[in-house]
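A.B. asks: Any chance you could fold what I've pasted below:
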Amino acid sequence: MTSDADRSNDEVADLVGKLVAPGETDGAERRRLLGRLSGALAESARKARASGAGRGRWLADVFMNIAPRLPVRDYATLQEHHYGLTGEQLADDLVRTAGKATMAVGAVGGALAAAEFAAPPLLLSAPAQIVAETLVVAAIEVKLLAELHEVYGVKVPGNGSQRATAFALAWSKQRGVTPLAPGSATLALGTAAKTALRNRLMRTLGRHLTTLGPFLTGAVAGGALNRAATRKLAEAVRADLRHQRALPPA
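C.D. replies: The predicted model follows:
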């Protein structure tokens, strides 16, 4: 039997999937989905009785429920969706697209938080909105990281869940996956790995607290910081992948 907590987590994963799926989502739809996600996360946190240090553990658990469901595309699909680009040009386009996506999420989140800042009673909903923004940005970046592995021909072994874990942990370290490393094919989310993931998510959440500025300052700061962080991640991951394997032929 599916529990209420499971249903809440499934709804969260479904909404994040819609927000990171390929294709253009206009601002109004993005705001609507982020609003729904904020509500679903608030309900999930309430059911998990998440508070204090436990909130970080809850956040990591929620994200690991999302990671295996991210719509990661294979190399052929990436080429199809990016006008036949290959190699470094395809990687560049993926990074540009992901940067635009995280910037858009930060801008929408900042605008929502700014509106709440101007209306004190609604400020109570801001933390859930920031958690929603954090999870969506993390999901976009993990998806980008996974797809860059496709572009560079670095195959990560294991089933879908194992690969999702490997990519999520690589994101927490801001590095590429090393498939030949011991245990990479049977990677488990041990205590140290959970701590690294939780810490990265909490640092990302802390960055998004800048969206609590009044008027448009939150939107500008949120968008710019997200795009810069996504580009920095991509540079580090691409450097790792270039060392592991040459690009597939154009």
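A.B. asks: From now on I want contacts and neighbour counts done on CA atoms only, so please keep to that.
C.D. replies: Fine.
A.B. asks: can you pull the contacts of residue 129?
C.D. replies: Residues near residue 129 by Cα atoms under 8 Å, 6 or more residues apart in numbering: 34, 35, 37, 38, 109, 113.
A.B. asks: count of neighbours near the residue lying closest to the last one once chain neighbours are set aside?
C.D. replies: Think residue 113. Using Cα to Cα, 6 or more residues apart in numbering and skipping residues adjacent in sequence, the residue nearest residue 113 is residue 212, 5.3 Å away. A count of nearby residues for residue 212, using other Cα atoms under 10 Å, gives 26.
A.B. asks: now the other sequence, so there's something to compare against:
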Amino acid sequence: MTGSTPPWKRRFRDREAAGGPSSDGVRDDERGREASLEATSEGAFGALGPKAGSPVTRSRAAAVREGVRKGGSRARAGLAFLADRIVENAPRVPVRDLQTLRRQFPGLGPEELADKLVAGACRATGAVGAGVGAAAMLPAPPAMPAELAAEITGVAAIEFKLIAELHEVYGLRAPGTLAQRSSVYLTAWTQERGVDVRKPSTIDTALGGRMKRELRRQIMKRMVRNLPNLMPFLVGAAVGAVMNRRDTRRLADRVRADLRAMQVPWDRLTGLPRLEQPADPLDLDEPRGELGA
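C.D. replies: All right, here's what the predicted structure looks like:
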């Protein structure tokens, strides 16, 4: 046995010469960080769905595009309906004239009176947002599209009333009939600016033949711009109320800045007639005092 190789060493050399435990080399070649995934990507992963460009993929993409197109059409139709509702509601919003406001808030000057109106409007729009947000937090919330539509039209009516009464406070009442003044103040609401009633061109633009179509377009643009802020049911009642109050105050600040620059003192408003009131006034469900008649 001297000089001969022990049998266990001979077996070890035989395995090394044969390429390891597996003669096909697959196990060692595919082990570790350098393992290839080509077979898996071509096989198991590829079996999960159709290849790109296949008829099934193309039909699914077409279905998605059609769904997006139909969804966009429905959204535009819904916004157009809401815009028409806002236009129709505007002449029904009860607006207090300057005499009524001064009687309800005796001893206040223009700025103090405007502050009162803004505070009341912010509380009212905040209450609308809180109500919708609270309804959405229920285990089975009501129909959200209907709730959102009610909020949009409700906030629009409250802010429209605020803008009209701010024009009264600053001595800048729009001329014309109830319907004509409503169109002018709706334009101010959509543009978030005060109306310069001293310029006839400003009034003529608001009362032109294409007024309703243009107002509808402007209202839709504003609703799209403010839609994230008009969806408190996504964030709950408290946050929804804060968002609505913030947006109403921002609108009021912009309108008041314009009106201050054009303000007419009260002592120069002699012989100002009383405002015509709507035959079928809209019930804004507002608290008496700041916003109630």
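A.B. asks: What is the corresponding segment of the second structure for stretch 159-173 of the first structure?
C.D. replies: Correspondence between stretch 159-173 of the first structure and the second structure is established over residues 177-191, with TM-score structural alignment as the criterion.
A.B. asks: Can you give the distance of that stretch from its chain's centre?
C.D. replies: The gap between the average C-alpha position of stretch 177-191 of the second structure and the chain average comes to 22 Å, counting by Cα atoms, centre = their mean, to the nearest Å.
A.B. asks: try stretch 258-266 of the second structure
C.D. replies: For stretch 258-266 of the second structure, the distance from its own C-alpha centre to the chain's C-alpha centre is 31 Å (Cα atoms, centre = their mean).
A.B. asks: for it, which positions count as buried?
C.D. replies: Applying a neighbour-count criterion of 16 or more other Cα atoms under 10 Å, one finds 259, 260, 262, 263, 264 buried in stretch 258-266 of the second structure.
A.B. asks: Trace the residue nearest to residue 113 of the first structure over to the second structure, please.
C.D. replies: Using TM-score structural alignment, residue 212 of the first structure lines up with residue 234 in the second structure.
A.B. asks: quick one: contacts for residue 173 of the second structure?
C.D. replies: Counting by Cα under 8 Å, 6+ apart, residue 173 of the second structure makes contact with 164, 167, 197.
A.B. asks: Give me the number of neighbouring residues for the aligned partner of residue 125 of the second structure in the first structure.
C.D. replies: The criterion is TM-score structural alignment: under it, residue 125 of the second structure has residue 102 as its aligned partner in the first structure. Summarising burial for residue 102 of the first structure: neighbours were counted as other Cα under 10 Å, giving 29.
A.B. asks: try residue 45 of the first structure
C.D. replies: Using other Cα under 10 Å: residue 45 of the first structure sits among 21 other residues.
A.B. asks: May I ask you to confirm that it is in contact with residue 60?
C.D. replies: No. Counting by Cα atoms under 8 Å, residue 45 of the first structure stays clear of residue 60, with 11.9 Å between them.
A.B. asks: ok, the contacts of residue 173 of the second structure in the first structure: which stay?
C.D. replies: When the contacts of residue 173 of the second structure are mapped onto the first structure and checked using both residues aligned by TM-score structural alignment, their matches' Cα atoms under 8 Å, the preserved contacts are 167, 197.
A.B. asks: so how far is whichever strand or helix holds the match of residue 125 of the second structure from its chain's centroid?
C.D. replies: Element membership of residue 102 of the first structure [criterion: DSSP states H and E] is helix 87-118. Its chain's C-alpha centre lies 11 Å from the corresponding centre of helix 87-118 of the first structure when counted by Cα atoms, centre = their mean.
A.B. asks: Over to stretch 32-50 of the first structure?
C.D. replies: Its chain's C-alpha centre and that of stretch 32-50 of the first structure lie 16 Å apart, by Cα atoms, centre = their mean.
A.B. asks: Please apply the same query to stretch 95-104 of the second structure.
C.D. replies: From the chain centre to the centre of stretch 95-104 of the second structure is a distance of 33 Å (Cα atoms, centre = their mean).
A.B. asks: Which residue range of the first structure does it align onto?
C.D. replies: Using TM-score structural alignment, the residues of the first structure aligned to stretch 95-104 of the second structure are 72-81.
A.B. asks: Outside of that stretch itself, list whatever touches it.
C.D. replies: For stretch 72-81 of the first structure, contacts defined as Cα under 8 Å, 6+ apart pick out 85, 86, 90, 143, 146, 147, 150, 151.
A.B. asks: sorry, back to before: reformat the contacts of residue 129 of the first structure as JSON lines; add distance to residue 55 of the first structure and neighbour count.
C.D. replies: JSON lines is the format used below for these (distance: Cα to Cα, whole Å; neighbours: other Cα atoms under 10 Å):
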{"residue": "34", "distance to residue 55 of the first structure": "20", "neighbour count": "25"}
{"residue": "35", "distance to residue 55 of the first structure": "20", "neighbour count": "18"}
{"residue": "37", "distance to residue 55 of the first structure": "17", "neighbour count": "26"}
{"residue": "38", "distance to residue 55 of the first structure": "15", "neighbour count": "23"}
{"residue": "109", "distance to residue 55 of the first structure": "20", "neighbour count": "29"}
{"residue": "113", "distance to residue 55 of the first structure": "20", "neighbour count": "29"}
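A.B. asks: Keep only those that stay in contact in the second structure.
C.D. replies: Counting by both residues aligned by TM-score structural alignment, their matches' Cα under 8 Å, the contacts of residue 129 of the first structure still in contact in the second structure are residue 109.
A.B. asks: Could I get the contacts of residue 129 of the first structure in CSV, plus columns for distance to residue 9 of the first structure?
C.D. replies: Putting the contacts of residue 129 of the first structure into CSV (distance: Cα to Cα, whole Å) gives the following:
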residue, distance to residue 9 of the first structure
34, 15
35, 16
37, 10
38, 12
109, 21
113, 24
